[in-house]
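> only the shape, not the letters, is given here:
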């Protein structure tokens, strides 16, 4: 028996609606997979892992397999080791493992680092590092082969997890320490509108790195450089703080975080980065700075180096703050 026309219309409508719902659900789950949504990201787990050291230290990371560490990277680590003699200075290296430990003496970097008693080299294991954080879910799903900025992205993720798990100070490996940072929970303003993630410091299990990791996963964008790094940190910071004009030299305090003046780390802004490689008669005092960012990313094409007896600002910084690195890499004396 044929169905009434009204019934056919109702069934056709319901079938159409059902198909639309199925398509919407498929698109949602497809989008969800692309966005790496972490369902339990509001839950801070009870951390079972113990700190690496009794007191938080200074941390650097190398996210590639490279063991041929650059002079600038070694200088960054040496300067931190000298500036914070009572703290452990830890260099997390992805390429460091038992099989490569025997050849480490072939690299200049290890000649310098092994002489610094408070420097420790530790293998960087991403799965272990991201365990008990929102980043583990993202890391298990992401495909590095499909990532345009993988080295930058994994570095951005690693520093957040390290600060959350262990606390302390994180430095990029193109930052030379010139004074101790007196703050425990701090960010480095790069301008009046943005914060850097190249220098950060937090107590263990501080809320800010956790908030950043949550946002990292929820709003992950693989095609935008810096989206998961400085932009992310700036976004989370602005939820809690209004950045001032920084016309004066003072820092600001907001929600248990010190936002340090751009001159603390960026007295020479990125647009003038080549000034570090120009001769100077007298080295500036940098009296308002704790460390100096030499903008290695800006130098990736020109590849300027520290030249012995050139009188450049960078050479003078090496001589004063990382003399072993200067002797080994610049003077080539081993």
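Sure, I can see it. Being a predicted model, the structure only gives us computed values, none of them experimental.

> could you use CA atoms for every contact and neighbour count after this?
OK.

> surely residue 110 and residue 101 touch.
No - in this structure residue 110 lies outside contact range of residue 101 using Cα atoms under 8 Å: 10.4 Å.

> who has more neighbours out of these two?
Between residue 110 and residue 101, counting by other Cα atoms under 10 Å, residue 110 is the more crowded of the two (16 against 10).

> list the contacts of that one.
By Cα atoms under 8 Å, 6 or more residues apart in numbering, the contact set of residue 110 is residue 104.

> what's the separation between it and residue 116?
Distance from residue 110 to residue 116, counting by Cα to Cα, to the nearest Å: 10 Å.

> tell me where the stretch 51-200 of the chain has helices.
With DSSP state H, counting those that start in this stretch, the ranges of helices along the stretch 51-200 of the chain come out as 71-83, 98-101, 108-113, 126-130, 135-141, 150-166.

> which of these is buried the deepest?
For the helices of the stretch 51-200 of the chain, the largest average neighbour count (mean count of other Cα atoms under 10 Å) is found in helix 71-83, namely a mean of 25.

> check the offset of that one from the chain's centre.
Chain-centre distance of helix 71-83: 17 Å, with Cα atoms, centre = their mean, to the nearest Å.

> now swap in stretch 116-126 and tell me
In terms of Cα atoms, centre = their mean, the centre of stretch 116-126 is found 16 Å from the chain centre.

> one step back: what's the closest of the helices of the stretch 51-200 of the chain to residue 294?
Nearest to residue 294, of all these, is helix 71-83, at 8.7 Å by Cα to Cα.

> before we go on, here's another structure to hold up against the first:
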């Protein structure tokens, strides 16, 4: 005769053990998710942000770093401690178009003397300057200090990209000027535009790949609103939330509209929002057009954004729009790399 009581007890014990195991797993995952050691941590290492070994660059967080109002900023936030041909093309094109501007290339990682000597662009263009960001010191006494010091970036699913998002807004908050991504080609002077501007990259987002906040009252109010939004609304689990999401939310409030296609300097209190044709003439969904053989359709843009996130594994055809742009606006870099340009 079966001992039903014994069987029931065994089953209850198994259920209890399963429940305990589930609770332990949930607690463990919660602990990981709120620590510096996420399961995907190995994908994007940002430990270099806290290293000073072999660093020869001047510090961007010292009192000696005082960019002029005519400043363009680029950020390199990976730990690869190098610049690609695409990066150098962006810097060269900006330097050529703005010989009277300081082109500031800010590194989150330490750069050695050996690596620095490989960046021949510094010798070619006197207005190009490299500096090092020590992120804890750089954020000190700013609204995002606690976010940085508490390890908020370590919780991010996209650490390098979200660090770039944070640092671009923080830099414009600290110094004012123009920020550009490293995957652009600058085709025209940007000081012919409004003093404060951004551009729509789609019908849903104002882009953050190219933005200008001057030190006037308009620029200061936008910079303060952006850094405040980051402080309050930083998300580690959403790709666009801390980049284009910030400027989009700020402008929806400032312009008193949720329709970004209606945004302009009139309803946005002197902050200009340009159309995508001037900064994002090829949408990210069609980014391969930059790399395939063909003619550049839009020749009136100020900036061409080649969407590295989508195209990093593409090599531009010699007759592609990207190669044509490079030969025109960053000829030194294009000649230096030859067939390896764009890799």
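The structure has been received and is ready for your questions. The model shown is predicted, which means the values in this text are computed figures rather than measured ones.

> just to revisit the earlier point, among the helices of the stretch 51-200 of structure 1, which comes closest to residue 263 of structure 1?
helix 71-83 (18.1 Å).

> the closest one aligns to what range in structure 2?
Mapped onto structure 2 using TM-score structural alignment, helix 71-83 of structure 1 covers residues 85-97.

> that stretch vs structure 1, average distance?
Its matched residues in structure 1 lie on average 0.5 Å from stretch 85-97 of structure 2 after superposition (mean Cα distance after the TM-score superposition for structure 1).

> any chance you could list what contacts that stretch?
Residues from elsewhere that reach stretch 85-97 of structure 2 (Cα under 8 Å, 6+ apart): 72, 74, 101-103, 105, 121, 125, 127-128, 181-189, 326, 329-330, 332-334, 337, 341-343.

> mean deviation, the longest strand belonging to structure 1 versus structure 2?
Counting residues, the longest strand in structure 1 under DSSP state E turns out to be strand 195-202. Superposing on structure 2 and averaging over aligned pairs (mean Cα distance after the TM-score superposition for structure 1), strand 195-202 of structure 1 comes out at 0.6 Å.

> what about the top helix by length along structure 1, distance to the chain center?
For structure 1, the longest helix by residue count, based on DSSP state H, is helix 5-35. Between the centre of helix 5-35 of structure 1 and the centre of its chain there are 43 Å (Cα atoms, centre = their mean).

> so which bits of that helix are buried?
Neighbour-count burial for helix 5-35 of structure 1 flags 34-35 (criterion: 16 or more other Cα atoms under 10 Å).

> what of stretch 265-285 of structure 1?
So for stretch 265-285 of structure 1, counting by 16+ other Cα under 10 Å, buried means 265-270, 273-277, 279-280.

> which of those residues sit farthest apart?
Farthest pair in the buried residues of stretch 265-285 of structure 1 (Cα to Cα) is 265 and 279. Separation: 20.7 Å.

> once aligned to structure 2, how far is the helix or strand following the longest strand of structure 1 on average?
The helix or strand immediately downstream of strand 195-202 of structure 1 is helix 207-218, counting by DSSP states H and E. Average distance, helix 207-218 of structure 1 versus aligned residues of structure 2 after superposition (mean Cα distance after the TM-score superposition for structure 1): 1.3 Å.

> where does helix 207-218 of structure 1 end up in structure 2?
Against structure 2, helix 207-218 of structure 1 falls on residues 221-232 (TM-score structural alignment).

> so how far is that stretch off the chain centroid?
Chain-centre distance of stretch 221-232 of structure 2: 16 Å, with Cα atoms, centre = their mean.

> what does that stretch contact?
By Cα under 8 Å, 6+ apart, stretch 221-232 of structure 2 touches 143-144, 147, 166, 169-170, 172-173, 213, 242, 246-247, 250.

> mind redoing it with 6 Å?
For stretch 221-232 of structure 2, contacts defined as Cα atoms under 6 Å, 6 or more residues apart in numbering pick out 144, 173.

> list the buried residues of it.
With burial defined by 16+ other Cα under 10 Å, the residues of stretch 221-232 of structure 2 counted as buried are 222-231.

> export those as TSV, with columns for distance to residue 97 of structure 2.
Output for the buried residues of stretch 221-232 of structure 2, formatted as TSV (distance: Cα to Cα, whole Å):
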residue	distance to residue 97 of structure 2
222	26
223	25
224	29
225	30
226	28
227	29
228	32
229	32
230	31
231	34
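
> circling back: now flag whichever of the buried residues of stretch 265-285 of structure 1 is closest to residue 150 of structure 1.
When the buried residues of stretch 265-285 of structure 1 are compared against residue 150 of structure 1 (criterion: Cα to Cα), the nearest one is residue 270, at 22.5 Å.

> quick one: map that closest one onto structure 2.
Matched by TM-score structural alignment, residue 270 of structure 1 corresponds to residue 284 in structure 2.

> can you tell me the closest non-neighbouring residue to that match?
Nearest non-adjacent residue to residue 284 of structure 2, counting by Cα to Cα, 6 or more residues apart in numbering: residue 307, 6.2 Å away.

> I'd like to know how many residues surround the one you found.
So residue 307 of structure 2, with other Cα under 10 Å, has 22 neighbours.

> with residue 190 of structure 2 instead?
Residues near residue 190 of structure 2, counting by other Cα under 10 Å: 17.

> no more questions from me, cheers.
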